[in-house]
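K.L.:
quick one, structure for this:
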Amino acid sequence: MTEQAAYEHNGHPVSRAAFYAIACDPARSVAVEACAGAGKTWMLVSRMLRALLDGAAPHEILAITFTKKAAGEMRQRLQEWLETFAQAPLDTLGAELVSRGVSPERALEKREALQNLYRQILASGRPVQIRTFHSWFAALLGTAPLALLQAQGLPANFELLEDDAEAVREVWGPFLQTVATSASLRADYEAVVARHGRSQTHKALAAALAKRVEFDLADAAGVVDASVPPAGALFPDLSGENDPAIALLRRERDALLAAALALGRASAPTFSAKGVALETAVSNEDADGLIDALLTQKGEPRKFNDKLAGIEQVRHVQALCQRALTARRQHEAWQHQQRMARLARCLIAEFAAVKHQHGWVDMNDVERTALVMLADPVLSGWVQERLDARIRHLLVDEFQDTNPLQWQALHAWLAGYAGSGGGATAPSVFIVGDPKQSIYRFRRAEPQVFIAAQAFVRDGL
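P.N.:
All right, here's what the predicted structure looks like:
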């Protein structure tokens, strides 16, 4: 068994020094995958330090993390390093720079600059931007034009909700009232509750509300309605009836009666009884009776004597019945999905109404509006001007906790430089995390986002 290398670059083993020469170089865009305790934050703050040494103004560095605690720790570490280095001897500073990937020759040149960096930053009056995703997106929202807020259905004067639990609690009353006053929604709700119970129905609707941004985006793209095809799309010969088994009864009446006759002539009482039951089901167009006569409770063909006269006909209609049962289940799945989609749309609309009534904006609104702003080439430039910060270095800590919408916003912003015709330079990007350690799945974090971001950094930057 071979031991995996401690340090790799694009799948190839490298030395520790070579690894940090790449990871800490602020001129390079890199995605670092590292386990807990591997010094991810040390690398991130080291890149900040080197970017400052290379001439970046503090406000041109944007570091994003996910909690105020993590942002505070990052800010404190940078502050402590700068204070320590301002008083350290030059030999020590050279070693500190070498440990952060600077060549020994260049470290000699940069020692005094590192020593003076703390005073230089204090004199600038502008700190490095170390923020949570939500605070940065909220700052973007604060610069949004009124027309954009209106287009997103957001109030001009809003209160930002860090926690939407209060709004979630408040929405159920208006939702149930709307359902009660709508004949179609009430029918949907009663059908789902009758099948799955009130608790499970509300649990499923709450899950849809928690994923409301993804639901809305998917719904707008037609994905929600297309996600479960109707039975008629898969079984066109059994369409036209609410129950595919009824369609089978009407289409294959003669074949079913022939099978019933073969079973009815059997000497075994249990076989002949099923023949009578099948004939009765055909005569009464009883779909459940048809299925019970030919199939077991598990939906498998009932066992009849292979030497029975007409057994081939019986086997034939059993196969047809199995197919009709599959079509019925498909129809029920489609019907349930359509009902839940209609109820989810209603719940999400009522949730938006509750927020609008109180002047609330939640983090989903913030992220979605940030995506719109950063994806638009004109708005994106305008945002940067309003924030008075042209970001030259972007660093994201614990990237595995990034949700798809947050990454889409960042990706739209960064990918826009590719079409700038050389008029703008993309910031260097540093992302670090461990896809196996995602802890914010409840915030819609998706570890697959890390893989997509790695590919973008490697191929796009």
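K.L.:
from now on I want contacts and neighbour counts done on CA atoms only, so please keep to that.
P.N.:
OK.
K.L.:
in this structure, which residue is closest to the centre?
P.N.:
Centroid check for the chain by Cα atoms, centre = their mean gives P404 as the closest residue, at 4.7 Å.
K.L.:
give me the distance between D164 and L347.
P.N.:
In this view, D164 and L347 are 15 Å apart by Cα to Cα, to the nearest Å.
K.L.:
ok, back up a step: give me the nearest residue to the residue nearest to the centre of the chain, chain neighbours excluded.
P.N.:
In space, P404 comes closest to V449 once its chain neighbours are excluded; the distance is 6.2 Å by Cα to Cα, 6 or more residues apart in numbering.
K.L.:
before we compare anything, build this one as well:
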Amino acid sequence: MSMIPKKPAKTPFTDHQWQAIHDEGKNLLVSASAGSGKTTVLVQRVIEKIKKQTDINQLLVVTYTNAAAREMKHRIQSAIQKEINQCDEQEQKRHLIRQIPMLGHADISTLHSFCLKVIRRYYYLIDFDPVFRLLTDDTEIALMKEDVWEELREELYGNDDELFEELAKAYSSDKNDDGLTTLILSLYEFSRANTDPLKWLSDLTQMYKVNGEDLGESFVFQKLLKSQLLSTLKTMDDLLDDAIAMGNNEEELGKTLKILIDEREHAKELQTLVKDNDLKEAYLCIENFSHARWYVPNKKTTSESVKEMGKEMQVFRKKAKDLYKEMESDIFSFTPDEHLENMSRVSLLVEEMARVTKLFYERYKNHKADKKVLDFNDLEHLTLRILSIETEDGKEPSEAAIHYRSQFSEVMIDEYQDVNQIQEEILKWVTQPESLNGNQFMVGDVKQSIYSFRLADPSLFIEKYEQYEKKEKGERIILAENFRSRPEVLSFTNFIFDQLMDKEVGELTYDKSAKLINGYTAFPESSDFNTELLIFESKVEESENDDDDESVSSSFSVDSKTKGELYMVA
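P.N.:
From the prediction side, this is the model:
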């Protein structure tokens, strides 16, 4: 069990920062919001480790960029020098001084740089030729892939393969087959973010397999469509609820309310059917439903306030109706049986996609071997092969993994939210197994994960975030205090994301633990910093018929008829 030292009265660190600096003996996930001082905490944790007689080369610190690694080394060096100047105990001072020359060779780097070091040292474990050139120019990589693909594509066209021709036709235009090229190269990149790319490609067709004749039990519906449908229907329900609440006290709006109530009940019925996976009944329910023509009383005796209220209700109803029409055209344009037939045909095309991508995978791999070059992703896969050994009972640590596990007393990962599957697996083989005391220290913020296009997998962070909250396999520490922005900015940011971010949209509920807290109290008080919204619309086209439901527009929307920008100033 970790013994966290008592926090001094005058320390600049918060309680949670102090825990993140000193806690040990288990895996730790530090969820650090923007401006919460995570780099300061990480550097201070390194210093505290060194002060306890740990050498800097006993720590692996993984950063996301080379620039971040350089900054980290600089800050650690400055912190060590500061400790040297303040230290009176001679043995401790000698230990601190010894860290300065070691810092230049310390494992404080990007994961790719660490992988390169592993390959240079243990290449013989996988019978790999260590003489290679690392590809760092994106243009050169793109041209190399293009050359390999063009040769393979011409060969596939020449084989007179009907299934390949059908695939090419499905993803090509009348002018070129650039769509097919983009598809295969994208699939290749996605596969390489996994520990076993070829298996990942082979498993793609499993998504389109249906046991029996029940579309509701298929992978596509359960994993991809169900949550999307329920979210859409819940939003429709809420919009109609708000519209009904507006006019509930107006007798003249009785007919209008009847329209809204019927549509809300229809949305609720669909929610129940979707939850029960009953897509056949849901399809029939939609097929037999039609939206009533919108009605707002327009008599001479009708007050302007009632007419205005009707228009406001109409705005909410139109948003709900638009969502319904989009759902209908996207998902319920075919019957469940037709969907099953389509999935069967699509399954063949997906299988062909996987086959072609595997061919490209092998050709490109051989091409790089002939040229004696590697890309960054190759470094990850080679390192994983070096660190783990395939046995009859599964994978076991190699001598390289055993060496690094004994060398590193702690593995620290910055920007953990941007790690992908294969990087996670590499880190697993250089840290202590879960059966022992954890020695992994992860810092990040899933709300700041922006590298999905680089195949980052935020679900890895979220899984630990939820596990460690229950103290399963580790412990979670939340740094919510923001020391960078004024309270007005934080308050408005919390307000916006409280409305937008949930498990479906942002993979994380923006609850109390996720909200930003003002940690800096020295800002001068002033009313000049209240949040201000500036909305600019360059052009709005309005229909002549204001009573037509399709003509309703909101000044806050930006669509094909409205071009504009939204600015926030605080």
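K.L.:
TM value for the aligned chains?
P.N.:
The pair, once superposed, lands on a TM-score of 0.63 when counted by TM-score structural alignment, normalised by the length of the first structure; 335 aligned residues with a Cα RMSD of 3.6 Å.
K.L.:
ok so, going back, just tell me what the residue nearest to P404 of the first structure corresponds to in the second structure.
P.N.:
Matched across to the second structure, V449 of the first structure falls on L460, judged by TM-score structural alignment.
K.L.:
quick one: neighbours of its match, just the number.
P.N.:
For L460 of the second structure, the neighbour count with other Cα atoms under 10 Å is 17.
K.L.:
that one reaches Q417, doesn't it?
P.N.:
Yes: the pair L460 of the second structure / Q417 is scored as a contact, 7.4 Å apart, by Cα atoms under 8 Å.
K.L.:
for the equivalent of A400 of the second structure over in the first structure, pull up the helix or strand it's in.
P.N.:
When the first structure is aligned by TM-score structural alignment, A400 of the second structure is paired with W382. Using DSSP states H and E, W382 of the first structure sits within helix 377-387.
K.L.:
off-centre distance for that helix?
P.N.:
Offset of helix 377-387 of the first structure from its chain centre (Cα atoms, centre = their mean, to the nearest Å): 26 Å.
K.L.:
how close does the residue nearest to the centre of the first structure get to F66 of the first structure?
P.N.:
14 Å.
K.L.:
for the helix or strand containing H411 of the first structure, enumerate the helices and strands it packs against.
P.N.:
Take DSSP H and E as the rule and H411 of the first structure turns out to sit in helix 404-415. On a contact count with 3 or more Cα pairs under 8 Å, 6 or more residues apart in numbering; DSSP states H and E, helix 404-415 of the first structure meets helix 363-375, helix 448-455.
K.L.:
got a list of contacts for that helix?
P.N.:
367-368, 370-372, 374-375, 380, 426-427, 444-446, 449, 453, 460 (Cα atoms under 8 Å, 6 or more residues apart in numbering).
K.L.:
most neighbours, which of those?
P.N.:
Each of the contacts of helix 404-415 of the first structure was scored for neighbours by other Cα under 10 Å, and A370 scores highest at 27 neighbours.
K.L.:
give the equivalent position in the second structure for that residue.
P.N.:
In the second structure, the residue matched to A370 of the first structure (TM-score structural alignment) is T383.
K.L.:
which stretches of the stretch 1-150 of the second structure form strands?
P.N.:
28-32, 59-63, 107-110, 133-134 (DSSP state E, counting those that start in this stretch).
K.L.:
most tightly surrounded among those strands?
P.N.:
strand 28-32 (a mean of 26; mean count of other Cα atoms under 10 Å).
K.L.:
what does that strand rub up against?
P.N.:
So strand 28-32 of the second structure is contacted by 20, 38, 439-446, 464-465, 468, 474-480 (Cα under 8 Å, 6+ apart).
K.L.:
mind running it again at 7 Å?
P.N.:
With Cα atoms under 7 Å, 6 or more residues apart in numbering as the test, strand 28-32 of the second structure has contacts from 20, 38, 440-445, 474-480.
K.L.:
do stretch 121-134 of the second structure as well
P.N.:
Counting by Cα under 7 Å, 6+ apart, R120, K372, V373, L374, D375, I386, A400 sit against stretch 121-134 of the second structure.
K.L.:
D164 and L347 of the first structure - which one has more neighbours?
P.N.:
L347 (25 against 16).
K.L.:
what's the helix or strand for the more buried one?
P.N.:
If you go by DSSP H and E, L347 of the first structure is part of helix 311-358.
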